[in-house]
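Engineer: quick one, what's the 3D model for this:
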Amino acid sequence: MQHAEPDRTAEGRKAARAGRKARRQNSWKWRMSRIVFHILWLPLLLAGALVGGLLIGYSVIGGEPPGEVFSLELWQHLYDMIYAEG
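Structural biologist: Below is the predicted model of the structure:
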């Protein structure tokens, strides 16, 4: 059994590429992944910037161990300093 020779012309490649693109864009998974990406990319980027800024500010600039920035005691102490009556 002989296989059909693939169309190696520019028009054939363009038609094959358009067919693959149409199938990909029409699939349910592709649409959902695009929606999820468009909703989540900015909040994830902002959360990463916040964590990176906390780590750099507390450990590099402040000279403290980087793991302490995630301790609850540190944040309770800061809250008490800001909102203390007195």
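Engineer: okay, CA-based contacts and neighbour counts for the rest of this
Structural biologist: Fine.
Engineer: can you pull the buried residues of stretch 44-58?
Structural biologist: Judged by neighbour count using 16 or more other Cα atoms under 10 Å, the buried positions of stretch 44-58 are L55, Y58.
Engineer: which residues are contacting that stretch?
Structural biologist: With contact meaning Cα atoms under 8 Å, 6 or more residues apart in numbering, stretch 44-58 is reached by E64, P65, P66, V69.
Engineer: what helix or strand is the first one on?
Structural biologist: Using DSSP states H and E, no element contains E64; it sits outside every helix and strand.
Engineer: got the contact list for it?
Structural biologist: Applying Cα under 8 Å, 6+ apart to E64 gives the contacts Y58.
Engineer: so how far is the helix or strand harbouring D80 from its chain's centroid?
Structural biologist: Using DSSP H and E, D80 falls within helix 72-83. Mean-position distance between helix 72-83 and its chain equals 30 Å (Cα atoms, centre = their mean, to the nearest Å).
Engineer: could you also give me the structure for this second sequence? I'd like to compare it with the first:
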Amino acid sequence: MEQGKGRRFPRDTEEVRTKPRERERSGRNWRVTIAKIVLVPILLFFSLVIGLTIGYGVVGHKPTAEVFDLGTYKHMWDLLFANT
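Structural biologist: Okay, here's the model as predicted:
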């Protein structure tokens, strides 16, 4: 069985050495990077709001408008840390 003794590896050939550098390719992807930085927090915020409305309104059988009321979260805070 021949295991390639005496053969040159692809990293030693000229084909691999003539590849473009990473620095040259990363210059045109700045739009994608900016889009990720801006879109990810926006999508996380909207998924939080949607999750709160579904969890409080549908699963909890409460009025959905109470999700956006600050008094609701003050009440939950008081319930959680009443004995501390």
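Engineer: follow-up on the earlier one: mean deviation, the helix holding D80 of the first structure versus the second structure?
Structural biologist: On superposition with the second structure, the mean distance recorded for helix 72-83 of the first structure (mean Cα distance after the TM-score superposition for the first structure) is 0.5 Å.
Engineer: what's the longest helix in the second structure?
Structural biologist: Longest helix of the second structure, by residue count under DSSP state H: helix 30-53.
Engineer: for that helix, what is the distance to the chain centroid?
Structural biologist: 8 Å.
Engineer: likewise for stretch 45-59 of the first structure?
Structural biologist: How far stretch 45-59 of the first structure lies from its chain's middle: 15 Å, per Cα atoms, centre = their mean.
Engineer: just to revisit the earlier point, please work out which residues of the second structure line up with the helix holding D80 of the first structure.
Structural biologist: Aligned using TM-score structural alignment, helix 72-83 of the first structure spans residues 70-81 in the second structure.
Engineer: repeat that for stretch 49-60 of the first structure.
Structural biologist: Under TM-score structural alignment, the match for stretch 49-60 of the first structure is residues 47-58.
Engineer: now do the end-to-end distance for that stretch.
Structural biologist: 15 Å (Cα to Cα, to the nearest Å).
Engineer: stretch 52-67 of the second structure now?
Structural biologist: End-to-end distance (Cα to Cα), stretch 52-67 of the second structure: 7 Å.
Engineer: over to stretch 54-71 of the second structure?
Structural biologist: 19 Å.
Engineer: can you give me the buried ones in it?
Structural biologist: Y56, G57, T64, V67.
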